[in-house]
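Chemist: no sequence on this one, just coordinates:
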């Protein structure tokens, strides 16, 4: 961080370390950076929580049960999206595959699936479902894919531009890259400010806007061909944000804020989370 960098917010890690981090505007592009960023060999400790739901299949609470109901619906929508792409072959790489549910669903629709997931607990859960995952992109450096997906993963990646370059090298020339990330310009982000759960520091190292994604991927000659909303994220994020702000999940208030966020986004396009469909520029 330079002396001229402006700290926009100070945000607490509510779920694991309770440490406080700063959000700083990137000097070149329209996204925010988490400062300080943990060293790569220290990142793992910030994921060591039974509450980190994407690495488990737990259904202990009403919140977790609701999460899995919405997850099942979302998986079907995601597979329908990649099925809509006209690719020469149905080869799919999912980066940050979690417990393998998306790949399992895609496999039933005829996709040849490959997944990357560094977390050991998530890999173990995926293995039980018959999905084998690799721990890093280096393991598949010589392969090429028609579709590469990152569902709420890009914000977690250290050495961001180097990783995007590596991901780009794995995509076939006419392939499709699908990125889903939270949108820090959404209404729920503005409403909850430092309590907005989708900041999720320091696991989220970067915080994106539509302009930031366009600028970042243009460096690898990608253009955005489509932007789609993730409607349910406004409710999920608002529930967690209520917990962080007030100490409990106020379902009614979270529903209100989620509805308001989605309603305003119909005019602005600034949904709580967005899916970007990217293709290489001709």
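Modeler: Nice, thanks for sending it over. None of the values given here were measured: they were computed from a predicted structure. Numbering: from 1, shown residues only.
Chemist: all contacts plus neighbour counts: C-alpha atoms, from now on.
Modeler: Will do.
Chemist: do you know how far residue 156 is from residue 40?
Modeler: Between residue 156 and residue 40 the computed distance is 11 Å (Cα to Cα, to the nearest Å).
Chemist: When the two are compared, which one has more neighbours?
Modeler: Neighbours were counted for residue 156 and for residue 40 using other Cα atoms under 10 Å; residue 156 has more, 19 against 10.
Chemist: so who does that one touch?
Modeler: Residue 156 makes contact with 203, 204, 205, 206, according to Cα atoms under 8 Å, 6 or more residues apart in numbering.
Chemist: can you redo those as TSV with distance to residue 172 and secondary structure?
Modeler: Output for these, formatted as TSV (distance: Cα to Cα, whole Å; DSSP: H, G, I helix; E, B strand; the rest coil):
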residue	distance to residue 172	secondary structure
203	30	coil
204	28	coil
205	28	coil
206	26	strand
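Chemist: for comparison:
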């Protein structure tokens, strides 16, 4: 393991405040965080691994009406692996929107957020307030499909989480999850509020997906979620790309830096001609999807 950067939790709270206009200091009981990279598999994570509690997610859900998006393209990408006869377990089911998309023999959804459970029930989807670790104790090798949409990046003990999910899965069953793609310059942008603790604990690259064979899983596919590469999107990607270059040049943290430094650098980037930025995008940036859908088979 190697430390990529270390920063004060007050800085993260300042970033949350600027983004959402709310003080999130109640959710930080630690003075600082370090950002680590695994030298073997390139997996990235924050330590201490402090995940947000139920109240944290309820506040985000109140601030962002579409926090649990009912129209995620990942849903349809995963749906093609599910047949009518399958028993499906969804870990971190949110508002129950994925359950409304699929058709299967049996569906069980696990969720901690009380508000999300209430919203799911209003849609006719009953969820269990239970961890996958607890669920796995009485449901060994029960399911044909394990699904988890944008949950792995939130989990503090990722090893225990995946191990429990695999325990619930039958031989030759599919373990499928979607996560943000850290190889994308938008997803991994500097001061990306929701890509910082206590929201996201881990960050995934294509290389890190290859390391789950230790759980008896065989990687089947990694699919990028398609995005519209409009001019606005391309310019945003270039801005994030250049901001990273500036922070590296100044030996600043590559994850979270002061708002003053961001504003100063952004003002400089905004002075560049649009045509030049589009040339930079075309020749210097290998763009990838914002999110990845990863499919494994249990051996």
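Modeler: Cool, got the structure. Please read all numbers here as calculations on a predicted model, not as lab measurements.
Chemist: Drop the TM-score for these two in here.
Modeler: Scored by TM-score structural alignment, normalised by the length of the first structure, the superposition of the two chains gives a TM-score of 0.70; 239 aligned residues with a Cα RMSD of 3.7 Å.
Chemist: farthest-separated two in the contacts of residue 156 of the first structure?
Modeler: 203 and 206 (9.0 Å; Cα to Cα).
Chemist: so what sits against both of those two?
Modeler: Going by Cα under 8 Å, 6+ apart, residues that sit against residue 203 of the first structure and also against residue 206 are 155, 156.
Chemist: And these two? Which one has more around it.
Modeler: Using other Cα under 10 Å, the more surrounded residue of residue 203 of the first structure and residue 206 is residue 206, with 27 against 22.
Chemist: pretty sure residue 46 of the first structure contacts residue 202?
Modeler: Yes. If you go by Cα atoms under 8 Å, residue 46 of the first structure and residue 202 touch, sitting 7.3 Å apart.
Chemist: Next, count neighbours for residue 85 of the second structure.
Modeler: For residue 85 of the second structure, using other Cα under 10 Å, the count is 11.
Chemist: Now which residue in the first structure aligns to it?
Modeler: Correspondence of residue 85 of the second structure to the first structure, assessed by TM-score structural alignment: residue 89.
Chemist: thinking again about what came up before, got TSV for the contacts of residue 156 of the first structure, with distance to residue 234 of the first structure too?
Modeler: Output for the contacts of residue 156 of the first structure, formatted as TSV (distance: Cα to Cα, whole Å):
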residue	distance to residue 234 of the first structure
203	19
204	17
205	20
206	19
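Chemist: Across to the second structure, which of those hold up?
Modeler: Mapped onto the second structure and checked by both residues aligned by TM-score structural alignment, their matches' Cα atoms under 8 Å, the contacts of residue 156 of the first structure keep the contacts 203, 204, 205, 206.
Chemist: part of a strand, is residue 179 of the second structure?
Modeler: Yes. Counting by DSSP: H, G, I helix; E, B strand; the rest coil, one finds residue 179 of the second structure located in a strand.
Chemist: Now do whichever residue in the first structure pairs up with it against residue 208 of the first structure, distance only.
Modeler: Matched to the first structure by TM-score structural alignment, residue 179 of the second structure sits across from residue 181. According to Cα to Cα, residue 181 of the first structure and residue 208 of the first structure sit 7 Å apart.
Chemist: Need the residues touching each of the two.
Modeler: Joint contacts of residue 181 of the first structure and residue 208 (Cα under 8 Å, 6+ apart) are residue 155.
Chemist: circling back to that earlier point, skipping its backbone neighbours, what lies nearest the match of residue 85 of the second structure in space?
Modeler: Once flanking residues are discounted, residue 89 of the first structure sits nearest to residue 146: 6.6 Å by Cα to Cα, 6 or more residues apart in numbering.
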